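Peer 1: Sequence unavailable; structure follows:
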């Protein structure tokens, strides 16, 4: 593995408004020629947002949010007509968890975030009813919702996950079968609630999923968000977390394993907008086979209103064969110097020869040694999920993926 690069926040801030740089000092103003009135977006939070698909131009692939995506393969999801009707789900029952369909007038819809790109806006404009998962009760609980075989026609979906104040739960979203899906998931974490949301993508080989998760976290509340992408032809899951309450905390984990011809993408955004908030982002992936492609973009914004922030993000990719590509782009914006710490790291590389040599010197064959290295690399993420049955099943799924590395 290559060495990780890190970035550390400044430790002091200007003492007066006069010390702050102006837009003109950095050339951030309208140009006198070209596109009159155009000023480039200078911060992640300033991106254009709208709930209406008509407010977004057609996707060309040159946009910042689409430039690393195979946009020609899902034009039906970014601009076509989508089926927004309800679909079949299978949910494990629990007395303190309500799972029901609600209409578009539900007061919670639109409170966690808004679309920043056309596919999300198309889904928002198209869904007819939303799936609402409402968690209550202070005792820890676990619920699994399974979607299978949504079909090959373009579809929109909208989901609300609300953890009421002081509640605790693990919510697992299991996805299998066929799909051509654009969806938005809103996650609302109330004061002092502790919520884990795990989304597992084990779609069929030709499935396409474009998902945007919007989360808002209240005072002294905690969200653990885990993305596991193993199946599907094109899977793009973009979590956006707003640390809105003082003392709010989030941990975002991701695990992905891309095979030949598979495109797995995740664009992560953490917005520190309250004092004494904390975030940790850790995504790990493996790639094998010709044309396997992964994309990870991590944006962290520490706003002026977030003194005492503690933040770190990292992405690691393990390349198992030739002909793969992993894009890893960490970004960190800091608007206040009054923080505990902030940094980021990114690394992409092949097997560590020293690790392989160590294992082989103790009588372990090369193929098994390689499998042990990859298993240990990815197991760190699995162990953070907090559901033993799911963790065991995912370890088996990783073993199935690793059988394809033999002989490479």
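Peer 2: Looks like it came in fine. As the structure is a prediction and not an experimental result, all values here were calculated from the model. Numbering: from 1, shown residues only.
Peer 1: From now on I want contacts and neighbour counts done on CA atoms only, so please keep to that.
Peer 2: Will do.
Peer 1: what kind of secondary structure is residue 356 in?
Peer 2: helix (DSSP: H, G, I helix; E, B strand; the rest coil).
Peer 1: so what's it up against?
Peer 2: 366, 369-370, 373 (Cα atoms under 8 Å, 6 or more residues apart in numbering).
Peer 1: let's go with 7 Å and repeat that
Peer 2: 369-370 (Cα atoms under 7 Å, 6 or more residues apart in numbering).
Peer 1: Would you check how far apart it and residue 287 are?
Peer 2: For residue 356, the distance to residue 287 (Cα to Cα, to the nearest Å) stands at 18 Å.
Peer 1: Now do the helices in the protein.
Peer 2: 75-79, 118-126, 353-360, 366-382, 388-402 (DSSP state H).
Peer 1: Could you point out which of the ones you listed sits nearest residue 223?
Peer 2: Of all the helices of the chain, helix 366-382 sits nearest to residue 223, with 15.6 Å by Cα to Cα.
Peer 1: Run the chain-centre distance for the closest one.
Peer 2: The chain centre lies 23 Å from the centre of helix 366-382; the measure is Cα atoms, centre = their mean, to the nearest Å.
Peer 1: likewise stretch 29-40?
Peer 2: Centre-to-centre, stretch 29-40 and its host chain are 33 Å apart (Cα atoms, centre = their mean).
Peer 1: end-to-end on that stretch?
Peer 2: Terminal residues of stretch 29-40 are spaced 9 Å apart (Cα to Cα).
Peer 1: how about it: buried residues?
Peer 2: In terms of neighbour count (16 or more other Cα atoms under 10 Å), stretch 29-40 has no buried residues at all.
Peer 1: Below is structure B, check it against A:
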């Protein structure tokens, strides 16, 4: 028997499960984390327990169809891309040991950690200079093999720029996207998912905002079989401002998911979260979860999040879950809203009474609902193309209804979780 006093022995500490922590009465079971910021993070996938589909961050995802990306082998080699850039914007492959890797935070789920541990190089986008700059990075040549990716977007101090990440073609991809916005920088990042019908894409976007930094972030998800783009924003220094937006259109059998997290961690920070989506076709599914944490170190915070979903046919499902956590009473404002519903009869009746055919009236209402987000991007060429893509989605839906013999769209008052809110 060892003579070493028990007080000097190093106790065995069991790893904390992602999304849970041990009870204080002996650690015999698990309870959910009490604060959003307490979730376990790691770049090592073996540090996470096996994903069962019951975890808080996986319970609304089709885990059985994602297993190969969550814990399977991944090809992490560099891939081909096309870049169109202006002065002040540059892109290059760098080592995984680069100083910016992990600057925006570590992965929160096993799939993101799997990607982080398998990539061989990181695609670094650097934005500098006093004049506004832009860069578009297109990926369309990925194949259907399971692949890992890692991109870092770095806006240096006082720069002003827009970055467009354009995704199309086949894909079986899990990736991390880190966004580092230095002091006084103004950055717009637009992630466009127009994948082929069978593509699967899991992405974790993590942003860190410095003092007086401004980030406008857009997620546009139109194509793909399963697309899950989770965005987190850490307002780490005073005066940081995050404007997080999303627009999505789910067709039959399509699963589009986004989990958004805003961490107010410094004084006088501001955030706005605005996601809008539409669903049509049997089995169309969308998931939106919004978490906002206003910490004890964030007096003067101004925050608001909302999600709106427009249901265009039977057989669809939209999950919308806003969450707000406030740890200080010294705030300017905080709120959240969520609404999911169908066409308002009055809107369509108004248009039809002025001679507009029913199908055209339907198109006008949906396009106006979704284009409000697109028109805020700030790139006219991209905005026009995305609005055209939305119109194509609506046209395809109209043709599908005609072939099925549908004579009228589904209509009913929407169900609103926030009285007085409107779509």
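Peer 2: In hand now; what should we look at? Not measured: the values here are computed from a predicted model.
Peer 1: can you redo the helices of the first structure as JSON lines with distance to residue 209 of the first structure?
Peer 2: Converted to JSON lines, the helices of the first structure look like this (distance: least, Cα to Cα, whole Å):
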{"stretch": "helix 75-79", "distance to residue 209 of the first structure": "9"}
{"stretch": "helix 118-126", "distance to residue 209 of the first structure": "10"}
{"stretch": "helix 353-360", "distance to residue 209 of the first structure": "36"}
{"stretch": "helix 366-382", "distance to residue 209 of the first structure": "22"}
{"stretch": "helix 388-402", "distance to residue 209 of the first structure": "20"}
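Peer 1: and stretch 289-306 of the second structure, which stretch of the first structure?
Peer 2: The aligned range for stretch 289-306 of the second structure in the first structure is 297-314, by TM-score structural alignment.
Peer 1: Quick one: end-to-end distance for the matching stretch.
Peer 2: 10 Å.
Peer 1: Need the winner for burial among the helices of the first structure.
Peer 2: Stretch with highest mean neighbour count among the helices of the first structure: helix 118-126 (a mean of 26; mean count of other Cα atoms under 10 Å).
Peer 1: can you tell me the mean distance of that helix from the second structure after alignment?
Peer 2: Here the mean offset of helix 118-126 of the first structure against the second structure after fitting is 0.4 Å, by mean Cα distance after the TM-score superposition for the first structure.
Peer 1: The equivalent of residue 86 of the second structure over in the first structure: neighbour count?
Peer 2: Under the alignment (TM-score structural alignment), residue 86 of the second structure pairs with residue 94 in the first structure. Applying the criterion other Cα atoms under 10 Å, we find 12 residues in the vicinity of residue 94 of the first structure.
Peer 1: Which parts of the stretch 251-400 of the second structure are strands?
Peer 2: All strands of the stretch 251-400 of the second structure, identified by DSSP state E, counting those that start in this stretch, fall at 255-264, 270-279, 285-294, 301-311, 317-326, 331-341.
Peer 1: Minimum distance to residue 172 of the second structure: which of those strands has it?
Peer 2: In terms of Cα to Cα, the element of the strands of the stretch 251-400 of the second structure nearest to residue 172 of the second structure is strand 255-264, at 14.5 Å.
Peer 1: Who are the packing partners of that closest one?
Peer 2: When contacts are defined as 3 or more Cα pairs under 7 Å, 6 or more residues apart in numbering; DSSP states H and E, strand 255-264 of the second structure sits against strand 226-235, strand 285-294.
Peer 1: what about the strands in the stretch 51-200 of the first structure?
Peer 2: All strands of the stretch 51-200 of the first structure, identified by DSSP E, counting those that start in this stretch, fall at 90-91, 97-103, 129-135, 142-148, 154-163, 168-177, 180-189, 194-203.
Peer 1: Might one say that residue 173 of the first structure is in contact with residue 202?
Peer 2: No. Between residue 173 of the first structure and residue 202 there is no contact under Cα atoms under 7 Å: 10.8 Å.
Peer 1: More neighbours: which of the two?
Peer 2: Set residue 173 of the first structure next to residue 202 and count neighbours by other Cα under 10 Å: residue 202 wins out with 20 against 17.
Peer 1: residues in contact with the more buried one?
Peer 2: By Cα under 7 Å, 6+ apart, the residues touching residue 202 of the first structure are 175-176, 229-232.
Peer 1: Please name the spatially closest residue to the aligned residue in the second structure for it (chain neighbours excluded).
Peer 2: Aligning on TM-score structural alignment places residue 202 of the first structure opposite residue 194 in the second structure. Closest residue to residue 194 of the second structure apart from its sequence neighbours, by Cα to Cα, 6 or more residues apart in numbering: residue 223 at 4.2 Å.
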